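*Asks:* here's my sequence, what's the structure:
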Amino acid sequence: MSQLSVIGTGVIGNGWISRALANGWDVVAFDPALDAEARTRAFVENAWHALEKDGLAEGASVDRLRFAATLEEAIVGADLIQENVPERLPLKQEILSAIDAAAEEHVVIGSSTSGFKPTDLQQDCKKAPGRVIVAHPFNPVYLLPLVELVGGEHTSPALLEGAREDYQALAMRPLIVRREIEGHIADRLMEALWREALHLVNDGVATTEEIDAAVVYGCGLRWSLMGTFLTFHLAGGEPGMRHMLEQFGPALKLPWTKLEAPELTDELIDKVVEGCEFQAAGRTVAELDRRRDDFLVEMLTLTRKYWPEAEGLEGRI
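*Replies:* From the prediction side, this is the model:
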């Protein structure tokens, strides 16, 4: 039996809670907001239909969740601790310092931060700072398997390997990032695409719906199996990546992209908001969540057939 302690129950924290419950863990949560428990239980209920379709572990139950009255109470007996407070560095440092002081020294403390470096997060931790690491997941956490693990200056390779096993027990696919950098790996890639998308809207080249269509029906389908580099490797034909770079490499010098984000003017904000509302077509966020989850369950079922271990290619993608 394992216990995940979750500090902060927004969208990401609730995603961790749902994933842990679905994998047969006990979960103890803490959030000072008065309506936190009600919001979490509603979130889990909405996610549970997708988790049932994807397959629940033995012993999985929403009844294995309880809320604690204090942060200290929440981490008693924890096998893994996940921090998910708002993305403000001083706040995260304060909360992580309190968790570090109260938790047993062997317990890994993962932060869901999407951008901060672990060395900065460890700054005020005195007891066992090396066990405070970045453990950055992706929304919806209860379905998407990737978690980026990043250690700081006090973190040993052995601790990261132990953390890898902890998150694998939650049916995650941990990716240990070789060195700390703001935004880690995946968010830096997504931010580059996001900046380009905003420029295309701002310059009147495309609507939000058209840009999303370009991803959904084009590059996104390839990325879901092969990612960026292997996709371009195939673009080179039989000679592969070397030929692709010889053919298309010079285009990298052309002014096709604008990696600096555009100014978020009121006009651009209105365009983006109105475009997204048009795409939502009156559907609530909960309804869109369920539509997305149903798709992801089917997509995961398909992609698992092509994951490296299914083909005897462990360690290769």
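*Asks:* from here on, just use CA atoms for contacts and neighbour counts.
*Replies:* OK.
*Asks:* name the nearest residue to residue 124, ignoring sequence neighbours.
*Replies:* Excluding its sequence neighbours, the residue lying closest to residue 124 (CA to CA, 6 or more residues apart in numbering) is residue 97, at 5.6 Å.
*Asks:* what separates that neighbour from residue 90, distance-wise?
*Replies:* To residue 90, residue 97 is 11 Å away according to CA to CA, to the nearest Å.
*Asks:* sequence B follows; please return its structure for comparison with A:
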Amino acid sequence: MTNTNSIRSIAVIGTGVIGASWTSLFLARGLQVVATDVAPNAEASLRKFVETAWPALERLGLSPAASQSNLRFTADLAEAVTGANLVQENGPERIDFKRKLYGQLDELLSPDAIIASSSSGLTMSEIQSGAALHPDRCIIAHPFNPPHLIPLVEIVGGAKTSEETIRRALEFYASIGQRPVRLNKEMPGHVANRLQAALGREVYYLVTEGVVSAADVDTALCWGPGLRWGIMGNMMLNHLGGGHGGIEHFFQQFTAPTTAWWKTLGSPVLTPEVQKKLIDSVHAEIGSRTIEELEAERDDILLGLLELRSRRAQMVAPGEIAAE
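*Replies:* So this is what the prediction gives:
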């Protein structure tokens, strides 16, 4: 098997928002990238995205070999994947499309090349059934949008994925600065989207029940638990919430009230009427601000948090970083 350090040539299939963001990240890490997409004006749109994303990547720190000139584009799939060590696939969420594509890739690529899907809605066991020759090298590598800024990538194999492939994938994404997490079993929506869905369900319930407005529920999240979640995850925060007694004391103190709250959580049905109520409340929160203004605000604050976390990581021992 090829080792992680030899993964230097990446093929990106599909250059929409996720594919373009992956491309930007790979280029910033000094990798050679060949991108392919059959959509009209795909190359121009991709290069514009990379150029726009580059100042943020410079702010976070480029690898010595980073260069936008390391990007090639072709509409020909076979040409795009020639010599690739890893394929980052970002195609439509249609199982028939992906099975056919993985059959093509399986025949075109060398046996040790990893095929990684960004899919958030399909399982690798479904997808890899199209790869008759080497299904063992197929994985899900699901990012969080946009992957050039958000480091999370969820790694999960299918029924026929090898442990070696999972190990190599975990090492590769970590080597380019991502924070990979391994899922030990396949779940619809993986992990992060399931967490978002659980929270979103209660947010929608509280707004549609008139408990709170969209603006106030967003304030409650981003100025309350959201601030803490940008530093530590739920389980570590529970440990701190138990004081000197840690997680053990937390469960002693909060099991009863927490499980009581669970019984009252809502399950809203997103009918057109409910959606309109949510939409109207969101637009009241937005006011006159544009999507571009909101994105700029999000990304600027996010970059500040990433820089702060990076400085913190450089100050502590590796064992302490892993315990965050």
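*Asks:* for the residue nearest to residue 124 of structure 1, give me its contacts.
*Replies:* Residues in contact with residue 97 of structure 1 (CA atoms under 8 Å, 6 or more residues apart in numbering) are 122, 124, 125, 126.
*Asks:* please point out which of these structure 2 shares.
*Replies:* Among the contacts of residue 97 of structure 1, the contacts conserved in structure 2 (both residues aligned by TM-score structural alignment, their matches' CA atoms under 8 Å) are 124, 125, 126.
*Asks:* could you dump those into TSV with distance to residue 163 of structure 1 and neighbour count added?
*Replies:* As requested, these are exported to TSV (distance: CA to CA, whole Å; neighbours: other CA atoms under 10 Å):
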residue	distance to residue 163 of structure 1	neighbour count
124	21	17
125	18	20
126	20	12
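*Asks:* dump those residues to TSV, plus secondary structure.
*Replies:* Compiled in TSV, those are given as follows (DSSP: H, G, I helix; E, B strand; the rest coil):
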residue	secondary structure
124	coil
125	coil
126	coil
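*Asks:* mind checking what the residue nearest to residue 124 of structure 1 lines up with in structure 2?
*Replies:* Using TM-score structural alignment, the partner of residue 97 of structure 1 in structure 2 is residue 103.
*Asks:* map residue 231 of structure 1 onto structure 2.
*Replies:* So, by TM-score structural alignment, residue 231 of structure 1 is matched to residue 237.
*Asks:* average offset between the host helix or strand of the match of residue 97 of structure 1 and structure 1?
*Replies:* Here residue 103 of structure 2 sits within helix 95-108, counting by DSSP states H and E. Aligned to structure 1 and superposed, helix 95-108 of structure 2 gives a mean residue distance of 2.1 Å (mean CA distance after the TM-score superposition for structure 1).
*Asks:* mind listing what's buried in that helix?
*Replies:* Within helix 95-108 of structure 2, the residues that count as buried by 16 or more other CA atoms under 10 Å are 98, 99, 100, 101, 102, 103, 105, 106, 108.
*Asks:* and if you look at stretch 168-175 of structure 1?
*Replies:* By neighbour count on 16+ other CA under 10 Å, the buried set for stretch 168-175 of structure 1 is 170, 171, 172, 173, 174.
*Asks:* now whatever residue of structure 1 lines up with residue 199 of structure 2: which helix or strand?
*Replies:* Alignment note (TM-score structural alignment): residue 199 of structure 2 maps to residue 193 of structure 1. Using DSSP H and E, residue 193 of structure 1 sits in helix 186-202.
*Asks:* following the chain onward from that helix, which element is next?
*Replies:* By DSSP H and E, the next helix or strand past helix 186-202 of structure 1 is helix 208-214.
*Asks:* what stretch of structure 2 does that next one fall on?
*Replies:* Using TM-score structural alignment, helix 208-214 of structure 1 corresponds to residues 214-220 of structure 2.
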